[in-house]
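Undergrad: no sequence on hand, only this structure:
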C-alpha cells in the first residue's frame, strides 16, 4: 500500500501476512481461501480487503521482498560465477555466505522454492539476477552472451533446486558436507561428481 499506515494497521497487515504464510507452508496457494486467512488471523474478510486484493498479492509481496535481498546476488555473482578465487577460498566464502543468506531467509525461501511454492519463482529470481550477471561479460558478442545466459540458467536452477531439497529434507547432510558437495558440483559439473560413486 502506498499510504502511510498507523501502528495498529501495520500490525493488522502483518498478522494477515503471517496467517497466510502459516497456511502456505502446508498447501499450495490455489487451495487457500481468503476466509481461511481471516479465520487464522482473527479478522473478518472486509478487514482483509482493506490491505490486500487476494492471497496472490500477499505471495507476490513476500517473493519480491525475498528476491531483492542483495546478499543473494553477492553469493551467486562473487562465488559461483567468478572463477578468480582459489578452491579453498571459494569454499570458505560459500560456506559462510550461502549459510548466512539461507538462514537469514529460512522463513520464506525454502518454502518458496519447495513443492508448494510458485513454479515461476525461480524464473523471477533469475530475472532479477540476469542483468547483473551478464554485465560481467561486457566484451562478449551477442551470440556468446546468449550462450552465457543459458549456462547461467542451468547453473542457477540446479543450485536453487539442490538447496531447496536440502531444506525440505531437514538438512539431512551436515552443513559443511552439503556445501562442499554444492561447490564440487558447481566447480566440476554433475557428471564428474557422479563418476566418483561408480564402481
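TA: That came through fine. All figures in this text were calculated on a predicted structure; none of them were measured in a lab. Numbers count the residues shown, from 1 in each chain.
Undergrad: contacts, neighbours, all on C-alpha from now
TA: Fine.
Undergrad: measure how buried residue 38 is and give me the count.
TA: The local packing of residue 38 (other C-alpha atoms under 10 Å) involves 19 other residues.
Undergrad: against residue 163, how distant is it?
TA: Residue 38 is 32 Å from residue 163, where distance means C-alpha to C-alpha, to the nearest Å.
Undergrad: same thing with residue 33?
TA: 30 Å.
Undergrad: more neighbours: those two, which one.
TA: residue 163 (21 against 14).
Undergrad: who touches that one in this structure?
TA: By C-alpha atoms under 8 Å, 6 or more residues apart in numbering, residue 163 lies in contact with residue 110.
Undergrad: helix/strand/coil for it?
TA: helix (DSSP: H, G, I helix; E, B strand; the rest coil).
Undergrad: comparison target, given below:
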C-alpha cells in the first residue's frame, strides 16, 4: 500500500468512526477520543487530518451534496423534451441509493438543523446560475418557484424517512413527478372529491 493510500485509508476510517457515533448521539457529545478509540488511532492522528469534530461534520455534509450535473440534467432534459423528465431521474435514484441513509440522518430530528438550508442554498445557486446564463425574462420569479420546488422535494423525502419509507422509492418518485406536473391544488381537489361515500 502506498503512503498516499494509507493516508486516505486513515482519513476514511476516522470519518467512518465519526459517522458511527453521529448516528447515535448529537455532535456536541462526540469527542475526538471517542472517534480515535473507535477507529483505532491516537488523538494526534485525528489532528493530522481535522481541526475538530465540526470540521468532520462539514466534510460529511459536503460528501452528500448533489452534484451540479444531477441538479441541472433534469432542467436540460425539460428544455429538450418538451417538459418531460425521464433519463435524469435515474441519476436521482442512484444518488438516493448511495447517500440516502446519511441524508436521512442529517435531515432528521437529531441531525444538523443547518443542513436543509445549506442543501437548498447549493441547489438554488446552481440552478439560478444556469437560469441567468439562459437569460430568461422572469428570473426573479423563477427563484421563488425553485425555492418552492426544492423545499417540497426535501420535505417529501423527510416525511418518507419519518414514515419508515412506507412507499417504494419508485412510488415516491412517481408521486413527486405527479405533484410537479399537475400541481398540488389540482391533486388536492381531485383527492378530496374522490371519496368512498359521496
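TA: Received the coordinates, thanks. In this text the structure is predicted, and so the values were computed from the model without any measurement.
Undergrad: any idea what the TM-score comes out to?
TA: Overlay of the two chains. TM-score (TM-score structural alignment, normalised by the length of structure 2): 0.79; 190 aligned residues with a C-alpha RMSD of 2.8 Å.
Undergrad: counterpart of residue 53 of structure 1 in structure 2?
TA: Per TM-score structural alignment, the equivalent position to residue 53 of structure 1 in structure 2 is residue 51.
Undergrad: name the nearest residue to the equivalent of residue 160 of structure 1 over in structure 2, sequence neighbours excluded.
TA: Residue pairing (TM-score structural alignment): residue 160 of structure 1 is matched to residue 154 of structure 2. Spatial nearest neighbour of residue 154 of structure 2, excluding adjacent residues (C-alpha to C-alpha, 6 or more residues apart in numbering): residue 116 at 7.4 Å.
Undergrad: what residues of the helix or strand hosting the one you found count as buried?
TA: Of the helices and strands defined by DSSP states H and E, residue 116 of structure 2 is found in helix 115-134. Buried residues in helix 115-134 of structure 2, counted by 16 or more other C-alpha atoms under 10 Å: 115, 116, 119, 120, 122, 123, 124, 127, 128, 131.
Undergrad: just give me the match in structure 1 for the first one.
TA: Read it as residue 115 of structure 2. Match for residue 115 of structure 2 (TM-score structural alignment): residue 121.
Undergrad: and residue 35 of structure 2, by the same measure?
TA: In structure 1, residue 35 of structure 2 lands on residue 37 (TM-score structural alignment).
Undergrad: now that match: how far from residue 44 of structure 1?
TA: Taking C-alpha to C-alpha, one finds residue 37 of structure 1 at 9 Å from residue 44 of structure 1.
Undergrad: which one of these two has more residues nearby?
TA: residue 37 (25 against 13).
Undergrad: pull the contacting residues for the more buried one.
TA: 16, 19, 20, 23.
Undergrad: not counting sequence-adjacent ones, nearest residue to residue 123 of structure 2?
TA: residue 71 (6.7 Å).
Undergrad: aligned partner of the one you found in structure 1?
TA: Using TM-score structural alignment, residue 71 of structure 2 pairs with residue 73 in structure 1.
Undergrad: which helix or which strand is home to its match?
TA: helix 70-75.
Undergrad: packing partners for that helix?
TA: helix 87-104 (3 or more C-alpha pairs under 8 Å, 6 or more residues apart in numbering; DSSP states H and E).
Undergrad: which secondary structure elements does the helix it packs on sit against?
TA: helix 70-75, helix 175-188.
Undergrad: give me the distance between the match of residue 35 of structure 2 and residue 13 of structure 1.
TA: Residue 37 of structure 1 is 12 Å from residue 13 of structure 1, by C-alpha to C-alpha.
Undergrad: what's the answer for residue 168 of structure 1, then?
TA: In this structure, residue 168 of structure 1 and residue 13 of structure 1 are 28 Å apart, going by C-alpha to C-alpha.
Undergrad: equivalent analysis for residue 61 of structure 1, please.
TA: Here residue 61 of structure 1 is placed at a distance of 12 Å from residue 13 of structure 1 (C-alpha to C-alpha).
Undergrad: compare the two and say which is more crowded by neighbours.
TA: Between residue 61 of structure 1 and residue 13, residue 13 has the larger neighbour count (other C-alpha under 10 Å), namely 20 against 11.
Undergrad: from what I can see that one touches residue 47, true?
TA: No. The criterion here is C-alpha atoms under 8 Å, and residue 13 of structure 1 misses it with residue 47 at 9.1 Å.
Undergrad: nearest residue to the middle of structure 1?
TA: In structure 1, the residue lying closest to the centroid (C-alpha atoms, centre = their mean) is residue 109, at 4.6 Å.
Undergrad: which non-adjacent residue is nearest the corresponding residue of structure 2 for it?
TA: With TM-score structural alignment as the criterion, the equivalent of residue 109 of structure 1 in structure 2 is residue 103. Nearest non-adjacent residue to residue 103 of structure 2, counting by C-alpha to C-alpha, 6+ apart: residue 64, 7.0 Å away.
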